[in-house]
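# no letters, just coordinates:
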């Protein structure tokens, strides 16, 4: 059954798939279906099939505690949802899509002894060069606390009614972010359920949900537009 919170992450068209010719990332590569053995031994802590899906498309899994995950832990700690001190990334997968290197994970919160629950899904793209810290947040999430960041308006009143951009500086990169028609189109066409931010060398998107293939696709679409807009103004 489809999750009603994911109206912005629709299923891929029949015959396409996330990495097939009709999917978001294109390239004409057909997704390999997991065999009976893979299904039988799929991780039981993978309720949405993200780890199993990653294996079929050549992405690399991680438990979130390796050396390569140190920057990801820093990113999660800076998330606009204000994670707890013990929250950490988990169920990590890495790969390429839509022209970007991507990393996706769950934010895990402790739930009793040796137990964790997923509270949010994060998808992030590492960026080269300096990107000013920013938060791009649905207006319905904003609680009028800017944390010292500046409110940067867009040229579109409808966009400003639904989305709020807060930045460390009011410079050309962040102006370009809300001036970009593709960024505004994608966000206005969404369900206003995601927040985006930049920290620890990443641009990232977060949603209060468990990570899953369709959500990775949805976030990747947003990140490709955002990274492209920032690069155009650099």
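Perfect, I can see it now. Bear in mind the structure is a predicted one, so any value in this text is a computation, not a measurement.

# C-alpha from now on. contacts and neighbour counts both.
OK.

# where do the helices sit along the protein?
Along the chain, counting by DSSP state H, helices occupy 36-40, 50-56, 70-77, 157-162, 172-179, 181-188, 213-233.

# which ones are touching the residue nearest the centre of the chain?
Closest residue to the average C-alpha location of the chain: residue 123 at 2.7 Å, with Cα atoms, centre = their mean. With contact set as Cα atoms under 8 Å, 6 or more residues apart in numbering, residue 123 has these partners: 102-105, 204-206, 216, 219-220.

# put this beside the first:
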């Protein structure tokens, strides 16, 4: 009894039937005594009438000078290196076609600065006389001789069209009151970066101060600026900050509306006030309890100023500043609003100190 591996008596040689050979177009060994043309065609010099030519129904012989040319009527091709027959379309294009390199992404431009600044003067451009003191930020009415005398006088000064680069008229307002603009890149503006990064609005790593204004109002030296955030290839003003530098030791605190979510308050203490209505709408968080923070929430002017708002601002101290922030670009009304709040808070801190 023979096993499947025993091929001696069943006519197989090397696992193949006796006399079996690979077809010529698959690159197999030619039959004994034959001399096929390269590429599996009929032998050179064979007689077409004997079965190798078209008369006998065979394929058209290949050109001896071009052994890689397929026979007529064939749908395949022969590899250039003579490895054998290949189906049509077998050769694929290169994996990495020759393409021009993509241009590198352009860096984001700097935040939009103020328009070209004109010389800032505190003198009235019409009379040449110095302007009156603001009496705070907005106090001080025009002198009788400076007021328009009738409808004709008012009609002689048409209202200018709004500047696209200054849609809220903030720069025009600043020039009117003698505030000095900056683009946020001057050495003096570098001190605003730590203040910006400490803001309770959780600024981004790449945010920077933009559209900076410096002036004086309500008895305080003030600096107002926008927090500019990169969005794609442009910059967007996301928050408005007004700050006043403080002298002496001021406790670190955060005064926020109760309706706003607060982050980074770990380790801070909540300081209650004697007014339940105030505690319902505002929360004071401080690093430590003391007379200054107690005085802050006990001061009637501070509570009245905050309760008279829409609970949209946050006030905090950091980097030697007392500051207020709101999620909105800066405009004259907002700077004036923040100046009133900072003046009330600064007065309470000074009274307790």
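Cool, the structure landed. Given the structure is predicted, the values throughout are model-derived calculations rather than measurements.

# returning to what we had before: as TSV, the helices of the first structure with distance to residue 93 of the first structure would be great.
Below are those laid out as TSV (distance: least, Cα to Cα, whole Å):
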stretch	distance to residue 93 of the first structure
helix 36-40	17
helix 50-56	7
helix 70-77	11
helix 157-162	31
helix 172-179	27
helix 181-188	24
helix 213-233	10
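
# that older thread, now the second structure: which of the contacts of residue 123 of the first structure match?
Counting by both residues aligned by TM-score structural alignment, their matches' Cα atoms under 8 Å, those that remain in contact in the second structure are 102-105, 204-206, 216, 219-220.

# so which of the residues you listed is the closest to residue 111 of the first structure?
residue 105 (17.8 Å; Cα to Cα).

# now the closest one: closest residue in space, sequence neighbours ignored.
Nearest residue to residue 105 of the first structure, sequence neighbours excluded (Cα to Cα, 6 or more residues apart in numbering): residue 92, at 4.3 Å.

# does that neighbour touch residue 61 like I think?
Yes - with contact defined as Cα atoms under 8 Å, residue 92 of the first structure reaches residue 61; the gap is 5.6 Å.

# quick revisit: which of the helices of the first structure sits closest to residue 119 of the first structure?
Closest among the helices of the first structure, using Cα to Cα: helix 70-77, at 11.8 Å.

# which residue lines up with residue 267 of the second structure in the first structure?
Counting by TM-score structural alignment, residue 267 of the second structure corresponds to residue 148 in the first structure.

# could you check how many residues crowd around its match?
Per other Cα atoms under 10 Å, the neighbour tally for residue 148 of the first structure reads 9.

# same check, this time on residue 243 of the second structure
For residue 243 of the second structure, the tally of surrounding residues (other Cα under 10 Å) stands at 27.

# what do we get in the first structure for it?
Counting by TM-score structural alignment, residue 243 of the second structure corresponds to residue 124 in the first structure.

# do residue 324 of the second structure as well
Using TM-score structural alignment, residue 324 of the second structure pairs with residue 205 in the first structure.

# tell me who's in contact with the spatially closest residue to its match that is not a sequence neighbour.
Leaving aside its chain neighbours, residue 205 of the first structure sits nearest to residue 196 (4.3 Å; criterion: Cα to Cα, 6+ apart). Contacts for residue 196 of the first structure (Cα under 8 Å, 6+ apart) come out as 135-137, 203-206.

# recalculate using a threshold of 7 Å.
Residues counted as contacts of residue 196 of the first structure (Cα atoms under 7 Å, 6 or more residues apart in numbering) are 135-137, 204-206.

# most widely separated two among the residues you listed?
137 and 204 (12.0 Å).

# which one's more surrounded, those two?
residue 204 (28 against 20).

# that one against residue 124, yeah?
Yes - counting by Cα atoms under 7 Å, residue 204 of the first structure sits close enough to residue 124 to count as a contact (4.0 Å).
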